[in-house]
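Colleague: here is my input, please return the structure:
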Amino acid sequence: MGDSRGNALHSDPELEELLGRETRRRASTLQLIAGETPPTPAVLAALTSDLGTKYAEGYPGTRYHGGCEVADEVEQLAIDRAAHLFGADYVNVQPLSGSAANLAVYAAFAQPGDPVLALRLDHGGHQTHGSRANFSGRWFGAIHYGVRNADELIDYDELRDTALLHRPRIIVAGAASYSRQIDFPALRDIADEAEAILWVDAAHLAGLVAGGVAPSPVPHADVVTFSTHKVLRGPRGGMILAREPHRAVLQKAVHPFIQGGPSMNSVAAKAVCMRESGAGAFADYARATVAVARRLCDELGARGLRIVSGGTDTHLAVVDVSALDLGGREAQRRLASAGIVVDRAVIPFDPKPVAEGSAIRIGTPSAVVAGLGAEDMSTVADWIVRGLTDPVGAPQHAGIRGEILARTGG
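Modeller: Below is the predicted model of the structure:
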């Protein structure tokens, strides 16, 4: 840490030691978390800028606090870049997280108790799509559609029937653990027929859309939300895209309804992210995340592990580990012992409780950033299967850790 900000941590050795441990943890393990990607150096530079101390409550040109001239230009730059990148009429870059962006959508288009139709959590949906543990399930009338038992793909016929029966205020598309492309034109037709708002939560998809390897929901949806820190290599935060008629209601839903001043350093980092995501190098990276995920699924399948829905069209996949007589929690623990970081997950129609699950969720963006390619996935699949075979702390796990270090240079 060569600058004054880094040196200042020497006065807090306890925290400095913890931060050093986190740096070493990341460098010495294989990151297969679907929702994490290291931000780029330019994004990190924006995050540590002086804008981090600027209180800029309001919107460009209408701030409550003085001294916001630069903040106004930075926020407008982020808005303009995002609008150009995604082809959106309206952009809001202020949400502090993807979940905050989702809360703003509910605030803009629904009243407490209104019916909202979304993918079931245990079929790949997200907590903010109607879980009873979340505000979305407590404040709104959550109704759910699911995937077919036969192929684990979204059942659009059931979705349509449910929408026409319940007439939801909002239809939510998008997921946390669904690995296949979503039929946005079909959903637009269903939403029009049911007279519902079509909202696409593209938290995991936005980076693939920006990179040109996934269809864009923007032409079809009334509103799109996403996180800026998953496949997109931006700061932790959220963003909203929408059609022009929804501008006023969404502006008010973000501020003043759900939050006060935005994190202007994060807004600056989002501006960087939007610029970098439109470059050719980002498109190459996005293509690689999908190619690597598909190859890893093939290699794991060849080793006897079942991939939910038979594969992936994205950067993530759900891997059923029940054939190894394991649950998701134990599989996660064993792989962590071997230096491989994954999430535990459930499978559709899972016989195990949600807290345990029968699967792990894997994602490839961080692995691609670390320099791994499709040609390395045979080795990675071997690491995963070997890691799952033995209990936590087994001697073989130390060997896998050594192999990971040798390959990634951690």
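Colleague: from here on, just use CA atoms for contacts and neighbour counts.
Modeller: OK.
Colleague: can you tell me the closest non-neighbouring residue to residue 140?
Modeller: residue 113 (4.4 Å; C-alpha to C-alpha, 6 or more residues apart in numbering).
Colleague: now do the contacts for the one you found.
Modeller: Under the criterion of C-alpha atoms under 8 Å, 6 or more residues apart in numbering, the neighbours of residue 113 are 139-141.
Colleague: any chance of a markdown table for those, columns neighbour count, secondary structure and distance to residue 390?
Modeller: Output for the contacts of residue 113, formatted as a markdown table (neighbours: other C-alpha atoms under 10 Å; DSSP: H, G, I helix; E, B strand; the rest coil; distance: C-alpha to C-alpha, whole Å):
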| residue | neighbour count | secondary structure | distance to residue 390 |
| --- | --- | --- | --- |
| 139 | 17 | helix | 44 |
| 140 | 21 | coil | 44 |
| 141 | 18 | strand | 44 |
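Colleague: ok, so of those residues, who is nearest residue 189?
Modeller: Set against residue 189, the nearest of the contacts of residue 113 by C-alpha to C-alpha is residue 141 (22.2 Å).
Colleague: these two touch, right, the closest one and residue 114?
Modeller: Yes. The pair residue 141 / residue 114 is scored as a contact, 5.4 Å apart, by C-alpha atoms under 8 Å.
Colleague: and the residue nearest to residue 140, how close does it get to residue 142?
Modeller: Going from residue 113 to residue 142 by C-alpha to C-alpha, to the nearest Å gives 9 Å.
Colleague: count the residues that sit near residue 192.
Modeller: 11 (other C-alpha atoms under 10 Å).
Colleague: who are the packing partners of the helix or strand it falls within?
Modeller: For residue 192, the host element (DSSP states H and E) is helix 184-194. Judged by 3 or more C-alpha pairs under 8 Å, 6 or more residues apart in numbering; DSSP states H and E, helix 184-194 is in contact with helix 156-166, strand 197-201.
Colleague: another for comparison:
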Amino acid sequence: MNNVPPLDLSRQYAQIGEEIAAAVQKILASGAYIGGPAVKTFEQEFASYIGVSDCVGCNSGTDALILALRALKIGPGDEVITTPFTFFASAETISAVGATPVFVDIDAGTFNMDVDRLEAAITEKTKAIMPVHIFGQPIDMTRLTEIATRHNLAVIEDCAQSVGAQWQSQKVGSIGHIGCFSFYPTKNLGACGDGGAATTNDPALAATMRMLKEHGQSSRYFYEEIGCNSRLDALQAVILSIKLRYLDSWNAQRREKAAVYGEFLSRVPGVAVPKELPLAKGVWNQYTIRLTGPESAPNPSGNFRDSVRAKLQECGIGSMVYYPLPLHLQPVYNSLGYVAGQLPAAEQVCREVLSLPMFPELSRDQQERAIYGLKDCLAPGDRIR
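Modeller: Below is the predicted model of the structure:
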């Protein structure tokens, strides 16, 4: 019996490989590998898709966050509020520009920052809020932007996992001051290598980010600031342009898989399925459940989630853990003074989360194997009705 992988990019390539190969060959023959019409075309297409005036292609989603922070003049002495339950880059980039990340606990149902706790974290040093639409599920941007506006704070949306997701029919990346996207291969819109973009409706911010990503030069060999080398190359841009045409269809397939998972797993004891807010339309970069077994309690003596994952692996069912340790308890942030128990929801979730196989081409047979395999690990002999 074939294994069920957590992700299989080869099946996507099989679908569009001929288109990609032809486009790549055209770029290779042109000699225009950095910048050029392919990059400009993708930036225009992506800006139109997100619903903004400007898209700035760059080397990675990490660089997009740094460019956004720098364009907003955030640096030493400033604070930026974000979530402790996310990939390290969300906080790392804040530290990289000399600012201080401030972590707000999460809603364990959505895995996103708990907006009810946001305002209490704002100080006179706060300059921006960086919400992360984790696993492709939008945070409540209505309430978040109301708070940001009331306190005159910038909003940088970390959309690394949420391309195509919507809040009240508006795509994420178009709601805050700047949206930051990753095109890492595992993302819903993934390149064949690294890539990223920042989106905005502010032409001045876009111009600053374009200057910064080209070593800070305002015109060739004339430099206004210390910048960096962060360019989206033409090969990745042309591949992304092709994949963008399929993105809505792929995201719809992900939503179908998520609905199947939710229907069956919501009836399995010991499983908490993710919550989607009523005004959100997620894109399910990951389908992440919580295993609420006895050893997921605070200070567990064992590792219930990891034991279940090992059993699944023995059955040929792949899974992933995003993320095993919240950012506020990472060794690199010891100096910030956070202690265990301070952000309890994030800490609890990190002990419980398990991401199940999720990709558009996941077959019904593969998905049922994952569902029934998990059920057998947790409640052997019970039937899912």
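Colleague: hang on, the earlier thing: so the helix holding residue 192 of structure 1 matches what in structure 2?
Modeller: Across structure 2, the stretch matching helix 184-194 of structure 1 (TM-score structural alignment) is residues 141-151.
Colleague: contacts for the matching stretch next, please.
Modeller: 115, 119, 128-129, 154-155, 167, 175-176.
Colleague: what about that stretch, distance to the chain center?
Modeller: Mean C-alpha position of stretch 141-151 of structure 2 versus that of the full chain (C-alpha atoms, centre = their mean, to the nearest Å) differs by 21 Å.
Colleague: OK, contacts around the closest residue to residue 315 of structure 1 other than its chain neighbours?
Modeller: Of all residues not flanking residue 315 of structure 1 in the chain, residue 290 sits nearest, at 4.8 Å (C-alpha to C-alpha, 6+ apart). For residue 290 of structure 1, the contact set (C-alpha under 8 Å, 6+ apart) comprises 213, 313-315, 364.
Colleague: check residue 332 of structure 1 too.
Modeller: 341-344, 360.
Colleague: closest to residue 92 of structure 1 out of the residues you listed?
Modeller: Distance to residue 92 of structure 1, by C-alpha to C-alpha, is smallest for residue 343 among the contacts of residue 332 of structure 1, at 30.0 Å.
Colleague: show me what contacts the aligned residue in structure 2 for residue 108 of structure 1?
Modeller: Counting by TM-score structural alignment, residue 108 of structure 1 lines up with residue 71 in structure 2. Residues touching residue 71 of structure 2, when contacts are defined by C-alpha under 8 Å, 6+ apart, comprise 205, 208-209.
Colleague: what helices or strands is the lengthiest helix in structure 2 leaning on?
Modeller: Determined from DSSP state H, the single longest helix within structure 2 is helix 9-30. Packing partners of helix 9-30 of structure 2 (3+ C-alpha pairs under 8 Å, 6+ apart): helix 234-244.
Colleague: got the angle between the longest helix of structure 2 and helix 234-244?
Modeller: 130 degrees (axes from the mean of the first three to the mean of the last three C-alpha atoms, to 10 degrees).
Colleague: pull out the buried positions in the helix or strand following helix 9-30 of structure 2.
Modeller: Sequence order places helix 37-50 as the next helix or strand after helix 9-30 of structure 2, per DSSP H and E. Buried residues in helix 37-50 of structure 2, counting neighbours by 16 or more other C-alpha atoms under 10 Å, are found at 38-40, 42-47, 50.
Colleague: neighbours of the residue mapped onto residue 354 of structure 2 from structure 1, just the number please.
Modeller: Aligned counterpart of residue 354 of structure 2 in structure 1: residue 360 (TM-score structural alignment). Other residues lying near residue 360 of structure 1 total 24 when counted by other C-alpha under 10 Å.
Colleague: picking up where we left off before, and the gap between the match of residue 108 of structure 1 and residue 2 of structure 2?
Modeller: Taking C-alpha to C-alpha, one finds residue 71 of structure 2 at 49 Å from residue 2 of structure 2.
Colleague: likewise for residue 160 of structure 2?
Modeller: To residue 2 of structure 2, residue 160 of structure 2 is 31 Å away according to C-alpha to C-alpha.
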